[in-house]
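Peer 1: Please work out how this folds:
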Amino acid sequence: MNPDHARRPRLLVVDDEADNREFFAETGDLAGYAVASLGDVRELESALQPAPDVILLDLIMPHLDGIEVIRELARAGCRSRLILVSGCERRVLQAALRLAQGFGLDVLGELQKPVSVAALTALLLQPGMPPARVQPLQPVTLDELHAALAENRFTVHYQPQVALHDGRWCGVEGLVRWCHPQHGLLLPDSFVPLVERGGLGLELTRCVLECALADLAHLHGLLPGGRLPGLSVNLPGEALFDVSLPEQLLALVDAAAWQHDAITFEITETSLAREPVRALDILTRLRLKGVQLSIDDFGTGYSSFGQLHHLPFSELKIDLGFVRVADRDPVARAIVENSIRLGRQLGLTVVAEGVESATLWHWLREQGCDLAQGYLVSRPMPAEQLPAWYAAWGVPACPA
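Peer 2: All right, here's what the predicted structure looks like:
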């Protein structure tokens, strides 16, 4: 085998039509992939050894349809990235994409047949990163997690949030990382489910908040007016069971001499469902003390509007799954447009996650969205890299 070929990331094309397989294979080869093709989905299990980096899956196949295949991939713990293609109507294709994501599969996107070279290449070469082999989640134990918390082995990376109307830097979202002695730097997917099962969410939140407040203290004076950047931190569902939460968290904020209104806690809709009255108690007291509250992943749940009506949110954060595709998906575009309109009517700050192109940036600005967060602005980074990012940051030019 050609050694250079062996180093290329692997693409598996699964389509029962020979012409399609040939087209997808040629496009993948030009994008830098080593390509294997499969016409009979019943042979998929053997084709997954070793696991390819990307699987391109046609949803309409004889013997097993794409939904059945998605279910089997999830059951097998497949870590390959997935591209879904089909000639069926787009809403069915997008429903299949959401199902795959719901099963925990890593979905790059969906393409409606006939597929163009440009559209497929754009998915195979995601913005800001070359095709790369997906690293498997590293196995960690609850004992390791307890030790990591006791030994302060967690660190925080920061993704900037900027104002869409002028590009002004407004704040950062703090995203936890685990500095594991054997596995290196672990992303949240590797350990957050274990944190939740072990009931350690509140302890991890305190750790993240304390670390972030200390990290960002040296940035004092970097923003106009000598302000510290706003800091957003995720608040786990289990935190909303403890009515002493406001005092616990604000003691850390006060000790670091931060303003309360510079702190935003992000809450997902699902975390509010278990103890709604107690959550209302805790969140209202946080707002009374000046802390900002954001409803995260807005639009993905079934009762987002009810939560906006009952709870004192100050920010609405539109889920990146809608924002990323709003420039090419009419349904996602309508959801984003109406979310922005709703947020403005309610007097909320509206944040768009997943802003990855200049086209999206300028469209969101035209819609009246307040803040942008995403790879176009920056990937998450350690605190010490923020000043250099800030010095280089500029509003993206409007596409021709």
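
Peer 1: rest of the way, CA atoms for contacts and neighbours
Peer 2: Noted.

Peer 1: For stretch 382-392, buried residues please.
Peer 2: For stretch 382-392, the neighbour count (16 or more other C-alpha atoms under 10 Å) marks 383, 386 as buried.

Peer 1: Work out the gap between it and the centre of the chain.
Peer 2: Distance of stretch 382-392 from its chain centroid, counting by C-alpha atoms, centre = their mean, to the nearest Å, is 21 Å.

Peer 1: so residue 29 touches residue 37, yeah?
Peer 2: No. Counting by C-alpha atoms under 8 Å, residue 29 stays clear of residue 37, with 11.8 Å between them.

Peer 1: Can you list the residue ranges for strands in the stretch 51-200 of the chain?
Peer 2: Under the criterion DSSP state E, counting those that start in this stretch, strands of the stretch 51-200 of the chain are mapped to 54-58, 81-86, 106-112, 154-163, 169-180, 184-186.

Peer 1: and this one, so I can compare the two:
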Amino acid sequence: MSSQSVRQLPMSSNSADQHLMLVVDDDPVFSSQISFFARPQFNVMQYTNPDQIDPIALYRAELIVLDLQMPGHDGIEFLKSLSLVCPHKPVLIISGSDIQVVRMAERVAELLGMTHVRAAQKPVSLSQFRNIVSVMPASPQKDPANIAVSGGKLWSLGDDGKSAVGDRQSRYKPQLDIKTFDVLGLEALPPWTSLIDDIQKAEQAGKDLVSPEIGLDFSLSAIEAVLVDCDAITRDTARHYRFSVSVSSETLASGNFVKTLVEMVGRLKIPANRLVICFAAPLADATSSREVMASMARLKLHGFQLSLRNVSSLLVEEAKSVAEVLDEVVIDSVLLRSLTTSLISRGSVENILRVAGGAGIRVVADGVDDERTLSWLRQLGEPIVQGRLFAHPMNSIELRAWLQQQFRH
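Peer 2: Down below sits the predicted model:
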């Protein structure tokens, strides 16, 4: 970052600027209304989008009132940036979006590490606004003083001038050859994995939990973080592993997903065939969607691998229906938990291994947590295995140390 593009914040603030509130909303009428509600407790500064925010004002503000949807700007993206540099900054999300989206945005902020976030749906009354503000902290906890603004994004600068992202890292589960225990791949668990899981479950229930834009944004952010780790792990270990990351069917259907992903791997110089895009079964609605199938075809055309998760015996036929584009299926962990005690589960796993093997699709057994389960899998067909028997989910630093230890053995 050049000195011309970065504005450094001062180490101290002026007491005259205490009780400063920022309103970030493109609706001037709403901003004026909130400003009226906030006085005389707060001095108010209004911005129509996050890029306009003065970094000194951002640092000194005791409360930020934030809209989610502004022309050309995304409130969620701002929250992601803010969480890296000011995770304790009180934020009140007030949006005209659907109430489920507003509540999900609040949860997203919490998953990102924001400690003082509340959310409400427009319109809000004077009493509602003041009741919410009254239970929020009067002043923020101490945030980093070395905050900078560059290219419309927020950065927390370390002593070496590099951006610091705290401890909100992706975690990884190794995937091993069942015979040799060689590491073949790594499944990524981004910090907001539970959010992606909730989106997938909601889709399966026929509900729109979040807007497509929010789901797409988080999936792409997760993938970019994984690709950065992928590059670092490759350089440290001189090994080329597959990296798996989950997306929702709705994200997969987005017209921008494949285009952005192709640009991303090109920019980071990561071969597309090292990235496995995972999506969850059931496929009842997804397979009938032309957008999803078109995205699958485009992903394969560009060299990406595709994986169908949560496969059970009842879904083998569905897996066969998209076998021409699938590289992998992941056995439902529920089946593995009962593998040692249930003949039905053993029959289901054996059937999956037989059908997938016949179609040239590799099989991953996720949730191998004990020796008995491993022993049964060896008898039934020898899939790729992952689970706590081999390693707990690890961040990239822990993973690199673990991999180095495996090499020594």
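
Peer 1: Compare neighbour counts for residue 29 and residue 37 of structure 1 and give me the winner.
Peer 2: residue 37 (19 against 15; other C-alpha atoms under 10 Å).

Peer 1: can you tell me the helix or strand for the more buried one?
Peer 2: strand 34-38 (DSSP states H and E).

Peer 1: Which residue, neighbours along the chain excluded, lies closest to residue 217 of structure 2?
Peer 2: Distance criterion C-alpha to C-alpha, 6 or more residues apart in numbering; nearest residue to residue 217 of structure 2, sequence neighbours excluded, is residue 77 at 8.0 Å.

Peer 1: Number of residues surrounding that neighbour?
Peer 2: 17.

Peer 1: so it, which of the three states?
Peer 2: When classified by DSSP: H, G, I helix; E, B strand; the rest coil, residue 77 of structure 2 comes out as helix.

Peer 1: quick one: it and residue 353 of structure 2, what's the gap?
Peer 2: Spatial separation of residue 77 of structure 2 from residue 353 of structure 2 under the definition C-alpha to C-alpha, to the nearest Å is 41 Å.

Peer 1: go on, residue 292 of structure 2?
Peer 2: Distance from residue 292 of structure 2 to residue 353 of structure 2, by C-alpha to C-alpha: 25 Å.

Peer 1: Between these two, which has more neighbouring residues?
Peer 2: residue 353 (25 against 20).

Peer 1: Counterpart of that one over in structure 1?
Peer 2: Correspondence of residue 353 of structure 2 to structure 1, assessed by TM-score structural alignment: residue 340.

Peer 1: That match touches residue 365, doesn't it?
Peer 2: No. Applying C-alpha under 8 Å, one finds residue 340 of structure 1 not in contact with residue 365, separated by 10.4 Å.

Peer 1: so who does the nearest residue to residue 376 of structure 1 once chain neighbours are set aside touch?
Peer 2: Once flanking residues are discounted, residue 376 of structure 1 sits nearest to residue 356: 4.5 Å by C-alpha to C-alpha, 6+ apart. By C-alpha atoms under 8 Å, 6 or more residues apart in numbering, residue 356 of structure 1 lies in contact with 127, 324, 374-377.

Peer 1: and residue 57 of structure 2, how many neighbours does it have?
Peer 2: 16.

Peer 1: ok, now residue 97 of structure 1?
Peer 2: Neighbourhood size, residue 97 of structure 1 [other C-alpha under 10 Å]: 24.

Peer 1: Next: residue 294 of structure 2.
Peer 2: If you count neighbours by other C-alpha under 10 Å, residue 294 of structure 2 ends up with 15.

Peer 1: residue in structure 1 matching it?
Peer 2: Match for residue 294 of structure 2 (TM-score structural alignment): residue 281.

Peer 1: Next, the residue lying closest to its match once chain neighbours are set aside: secondary structure please.
Peer 2: In this structure, residue 281 of structure 1 finds its nearest non-sequential neighbour in residue 243, 7.3 Å apart by C-alpha to C-alpha, 6+ apart. The three-state assignment at residue 243 of structure 1 reads coil, by three-state DSSP.

Peer 1: In contact with residue 243 of structure 1: list those residues for me.
Peer 2: 278, 281-282.

Peer 1: what's the answer for residue 219 of structure 1, then?
Peer 2: 228-229, 387.
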